[in-house]
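below is the sequence, then the predicted model.
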Amino acid sequence: MKRFVLLSLLAARFVTCFPFIGHDTDNSTIDTYDYVVVGCGIAGLVVAARLSEDPTVSVVCIEAGSLDNYEDSIEIPVYIGDRPAAYEWDINTTPQKQLDGQPRVTVMGKGVGGGSLINGMIWNRGTQNDFNIWAALGNPGWDWENLLPYFKKSETYTPRYYDGVQNQPVTFDESMHGFAGPVNVSYPQYFWPQTGNWFEALNTLHIPDCFDPNNGLSAGSYFLPSSIDPVNQTRSDARRAYYDMAAGRPNYHLITNARVGRVFFDSNSTGSEAVRAVGVQAVYLLNDTTRFVGATREVILAAGGIHTPQILELSGIGNASLLQSLGIPLVQNLPGVGNNLQDHAMIHLSYPFQNTSVPRPAWLLTNSSFDVAAERTYFSSRTGPWTAKPSTAVAFPSLAQMANSTRYISLLEDAMRRFGLVPSVLPPEYSSPDRSGLTVLVGYGMQHNMVAASLLLNTTPAYEILNDNSGGLDLALMRPLSRGTVHITSADVRHDPAVNPNWLSHAVDFEILLLAVRFNQRILSTPPMQGLEPAFAPGPNGSIARDMTREQIASVLRHGVGTEFHYSGTAAMLPLDLGGVVDPNLTVYGTRNLRVVDTSLFPVIPGAHLQAVAYAVAERAADVIKGIAVDVAAGGGGGSPV
């Protein structure tokens, strides 16, 4: 049967309705494993696959979601944005008082493969300076030079040549890519003609084309690769790339539809001795039964930026006063748990093209003959519009590229002078009366000044423009100075934590997106884009008119800003005195064998879509656990931040 579905504002079309998707799996035949991995998204599957390469160790991965059935809605690129309900978490945020006072729905991947099952398939890494900042914050071995081998290890990169296109969009530096990794990284087998207008318009405004958007060196216009099979033109996700290749190993087991309620520790640990994790409580969702799954070597948390801090707090690791208020016995007082939440604040803006001579992704919804022809082409030759997700031609401008005004430089310099420690900027957990959040506050100050300084560079993208080739120019803040929180409100794992992204609470974040909206208008006013006849809707609430006041644009932002689904930082890899939760070996402070390997460990969010970073970090995490991690400059990173 068929149904009409709007595929978000990124791509709209007809989709097939599947009456049932996913299935339950539990092939665990023993009660105790060497390694227990919690969460089978990108990070969990990478680490589980790499650890189980050793046939002498046993590994189990526990996932709250199910194992997919290779549905078209996951595999075919045209379905990006469909968001099958069986494969996602939906949690409401707290009311966003700094915006319009309303909560937002926050979405995360749920299933074997996690977010890689439902994301936009965009593959980029961020800048070299993003990771040099990680190292400068006290994390030797986590700079760009040490991560590059793992970026390369995770991918098989296949460039693409487009027949009939005068200026080829795919240029690359071979030394920056891998050619034998599990994840296929390539390009669609279709080139939307208005992509040429896009790049020409950006060049008119002195936004340069980046030779290789994944060399970490420049801001500008990008033709980004995707996590896509270059031959079959299907999604290359963590389930297909890492789980399927390892699933047949007798020492590797999978449990699905089970949440982890807590980590258990050895009761014989005393005094100041680091505690030892001995296993986890698995809560089966289909029958509400529980089971103890033991770990002889390590418990490895890979549940993501929202659920990893939840599990830590449920296990007695976090802010002592919060845990005591919920009756949870304290194992380790770590105020950083659940703080430092970062996300790329995003807003959807549309200026629909009126020129009917140019095909566009929106026609896959509004023009049935175009859609049917595209479908036939896809299944007959694996080419055509069904292969081409909307956002391949994008831009990551720097502040210097967007504005010649000294206003933004002055704003950033003033923010650095004041150290960013303004009470209204941060959630109350950072300034609690018992001063438990003082280390987190100090850590934020160091992050704040490093990120603010990087924004002054011509090579540092300040935000992203997602061009959907139909007139949509969505904006996402790449280097936020705002910070949020995620904390439990109950000792029951079935109760969602309180998620406060706190988007745009910092004045610099708000100013950058205000400038970005204005820059959209400049892009659309160039002759190349005017040829597509973009429509400016009447403002001010939720739409953009050509001549809007600053306050009208601010109102649009307050009502429209939400998530880009890139939650990170909530179990940060930082020194203890900077509010850290894990050390550079990814071990939770105060424990001997509990590690974190997902996006929650990121001390500062990279200016990129996070999947390529998550794969690389998890690849290095696996080598850290094995004791064989690459360290280009022993005892420290190879690069320096600004």
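Yes, it's here.

every contact and neighbour count from this point should use C-alpha atoms.
Noted.

list the buried residues for stretch 235-249?
Across stretch 235-249, burial judged by 16 or more other CA atoms under 10 Å covers 235-243, 246.

stretch 548-561 now?
Across stretch 548-561, burial judged by 16+ other CA under 10 Å covers 552-558, 560-561.

got it, and stretch 84-103?
Buried positions in stretch 84-103, judged by neighbour count with 16+ other CA under 10 Å: 84, 86-89, 91-96, 99, 103.

what do you get for stretch 60-75?
For stretch 60-75, the neighbour count (16+ other CA under 10 Å) marks 60-68, 73-75 as buried.

circling back: closest to P250 out of the buried residues of stretch 84-103?
Nearest to P250, judged by CA to CA, of the buried residues of stretch 84-103 is Y87 at 26.7 Å.

contacts only, for S398.
Shown in contact with S398 (CA atoms under 8 Å, 6 or more residues apart in numbering): 219-220, 455, 457-463.

need the nearest residue in space to it, chain neighbours excluded.
P461 (4.1 Å; CA to CA, 6 or more residues apart in numbering).

correct me if wrong: that neighbour contacts A608.
No. Using CA atoms under 8 Å, P461 makes no contact with A608, being 9.3 Å away.

can you name the residues that contact the residue nearest to S398?
By CA under 8 Å, 6+ apart, the contact list for P461 reads 218-220, 396-399, 455, 478, 607.

dropping in the other structure now:
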Amino acid sequence: MASTFDFIIVGSGPAGSAVAAGLARTPKSPKVLLLEAGAKYEDRNLRVDGQRWITFQNKDMNWGYSTAAQEHCNNRQIDYSRGRCLGGSSAINFGVYSVGARDDYEEWARIVGDDEFRWEHIQARFKSLETFHGEVPAGVDKKYASPKASDHGSSGPLHVGFAAEWERDLPPLLDVFEQAGFPLNPDHNSGNPIGMSVLINSAHKGLRSTAADLLTPPPDNLTIITGAPVQRVILEGKKAVGVESNGKKYFASKEVILSAGSLDGPRILMHSGIGPAEQLEKYNIPVVHSVPAIGQGLRDHCFCPLVYTRTDSSTDRRAFFGDQKAMDDALEQWKREGSGPWSKFACELGIGWFKLDKLTASKEFQELPADEQKYLLQETVPHYEILTHFPVHWFIPNFPQDALNYSCLLVFFYNAQSKGEVTLQSSDPNVPLRFDPKFLSHPFDHRAAIESLRDAFRVIKNDAYTKDNVGELAVPKSDSDEDLLEYWRQNISSSWHMTGTIKMGKPGDADAAVDNNFRLIGIEGLRVADMSVAPVLPSCHIQAVAYVTGATCAEKLVKEYDLGRV
């Protein structure tokens, strides 16, 4: 096999797969190499829609990362899972397909000075990526879900949409939200997510979509090598000419594109001599190009659960999750038809994004920089999220079987101002970096966490909700500031939306490592295309943004190298 290609892409997650597919499927058919550290895992049974919540427990498919002890979260180490297989984290994630707010992309375009990141262009790329299935089950009122065809694609490789069958307590719970004063939003992927919606999943007919779908079938000019973790970029002076994987060298005549993510992209760069000089020197790594911003600026979303046991008459969960034979029989049905309980339970969720007037009126908000305040006040930018029907029994050790009839709401706060870092801790390129997101280290995050949880009480204290409660499984002691913040400290989880460690910006910006064309500033022939470059923390679950980031980079490369459009 020839070891020289036109383009080399490192990492097969949503961004890397979008770059690889976007380059390989052009009329000029450049030779493209995609390197993935993990294995292929082509078993269809790894894509059971209702089991998407536990795929990440497959240790062979997960890097198994954790954060450093979090100083502001009772010194807890928090799960920081990342996918290690073809498809990257899309193969182990929870299947939420949300594109965020149109104002996220307007802000991205403003920060980097490039209209290609504005919503009109981003939405066009989203539409090219997806085949949207907007049908809802028979008898379900259109007020819950009525997306416009003009906001969605119909011929892309990713099959996304609503589950074919919903748990029976989902529409009544949406009604509770409406009664509690939360507006319904018929489509959270229109560019305006504000309101309570029904989740658009990265799944169809019980089968999950992953980034591997962008590569199927692979064109002849695309070489995919799995089991190939990359340790470093090969440099000639300040030009990238290839990469090294387990002692084997692969060369690129045109470009190397890193799509290894916010946690591993900085590791590869640092071990190539590109990064904060002080860190590199500490571990005896020769400094080729000092970039203090690399590894800085880590941002993420966080959530905590609210869990109540419910009456037997209000949910069917115990009859399914509490009966091994029922689950086994359902799996056989899924294998035959892609239907049944494994395409129903925890497959359709309620999801909503909301504004918080009490947050924007707070002292903590007023103390933010003017540009950040202006962004957070934009029409479509939410301040927190609620997600319903989360199968929390898989996440609490020794969950009581008699409590399987339960209701779980996850509450997320958005626009975290805490900025963490990923830093070297070894001269060995196979040792992970130290991951410190510094959760809850910023006063604004305290206020956002408190007010989001307090606002969610409008639902859980509503008579239409409480009438079906039997007991409390996980709730704060009270709705005082102190008890709400302590509940976050003790129960906070990462949303695995790591962003911003190789940030995009304008040349000269102190915190910018790549330019608006994804080029690593100061190094020729090297680009970074994944969520590490995002200069905003998008208002969503970020897999969709990762796809569109890769697609945007591919478009720029296709144009620059005159590869011809598909």
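Here it is on my side, so go on. No experiment lies behind these values; they were computed from the predicted model shown.

re the thing from before, and the residue nearest to S398 of structure 1, what's its match in structure 2?
Matched across to structure 2, P461 of structure 1 falls on P382, judged by TM-score structural alignment.

now do the contacts for S12 of structure 2.
34-36, 85-88, 211-212, 259-260.

redo that, cut-off 6 Å
Contacts for S12 of structure 2 (CA atoms under 6 Å, 6 or more residues apart in numbering) come out as 36, 86-88.

closest to K282 of structure 2 among those?
K282 of structure 2 lies nearest to E36 out of those, by CA to CA, at 29.1 Å.

aligned to that closest one, what sits in structure 1?
Under the alignment (TM-score structural alignment), E36 of structure 2 maps onto E63.

what do you get for L199 of structure 2?
L199 of structure 2 maps onto L224 in structure 1, by TM-score structural alignment.

same thing with A240 of structure 2?
Superposed on structure 1 with TM-score structural alignment, A240 of structure 2 falls opposite A277.

now the helices for the stretch 501-642 of structure 1?
Along the stretch 501-642 of structure 1, counting by DSSP state H, counting those that start in this stretch, helices occupy 507-524, 527-530, 550-560, 611-626.

ok so, going back, mind listing which of the buried residues of stretch 84-103 of structure 1 are in strands?
Judged by DSSP state E, these include 88-89, 91-92 as members of strands.

tell me which element L365 of structure 1 falls in.
helix 363-366 (DSSP states H and E).

and that helix, which residues are buried?
For helix 363-366 of structure 1, using 16+ other CA under 10 Å, the buried residues are 363-365.

let's have those in a markdown table, adding distance to Y190 of structure 1.
Shown next, in a markdown table, are the buried residues of helix 363-366 of structure 1 (distance: CA to CA, whole Å):
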| residue | distance to Y190 of structure 1 |
| --- | --- |
| W363 | 15 |
| L364 | 14 |
| L365 | 18 |
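
just those residues now: which is nearest S410 of structure 1?
Set against S410 of structure 1, the nearest of the buried residues of helix 363-366 of structure 1 by CA to CA is W363 (44.7 Å).

and the longest strand for structure 1?
Ranking each strand of structure 1 by length (DSSP E) puts strand 290-301 first.

what's the mean distance for the helix or strand following it versus structure 2?
Sequence-wise, the next helix or strand downstream of strand 290-301 of structure 1 (DSSP H and E) is helix 304-314. For helix 304-314 of structure 1, the mean deviation from structure 2 after alignment is 0.8 Å (mean CA distance after the TM-score superposition for structure 1).

starting at the chain centroid, how far to helix 304-314 of structure 1?
Distance, stretch centre to chain centre, for helix 304-314 of structure 1: 16 Å (CA atoms, centre = their mean, to the nearest Å).

kindly report the same for stretch 26-39 of structure 2.
On CA atoms, centre = their mean, the centre of stretch 26-39 of structure 2 falls 23 Å from that of its chain.

check stretch 601-614 of structure 1 too.
How far stretch 601-614 of structure 1 lies from its chain's middle: 6 Å, per CA atoms, centre = their mean.
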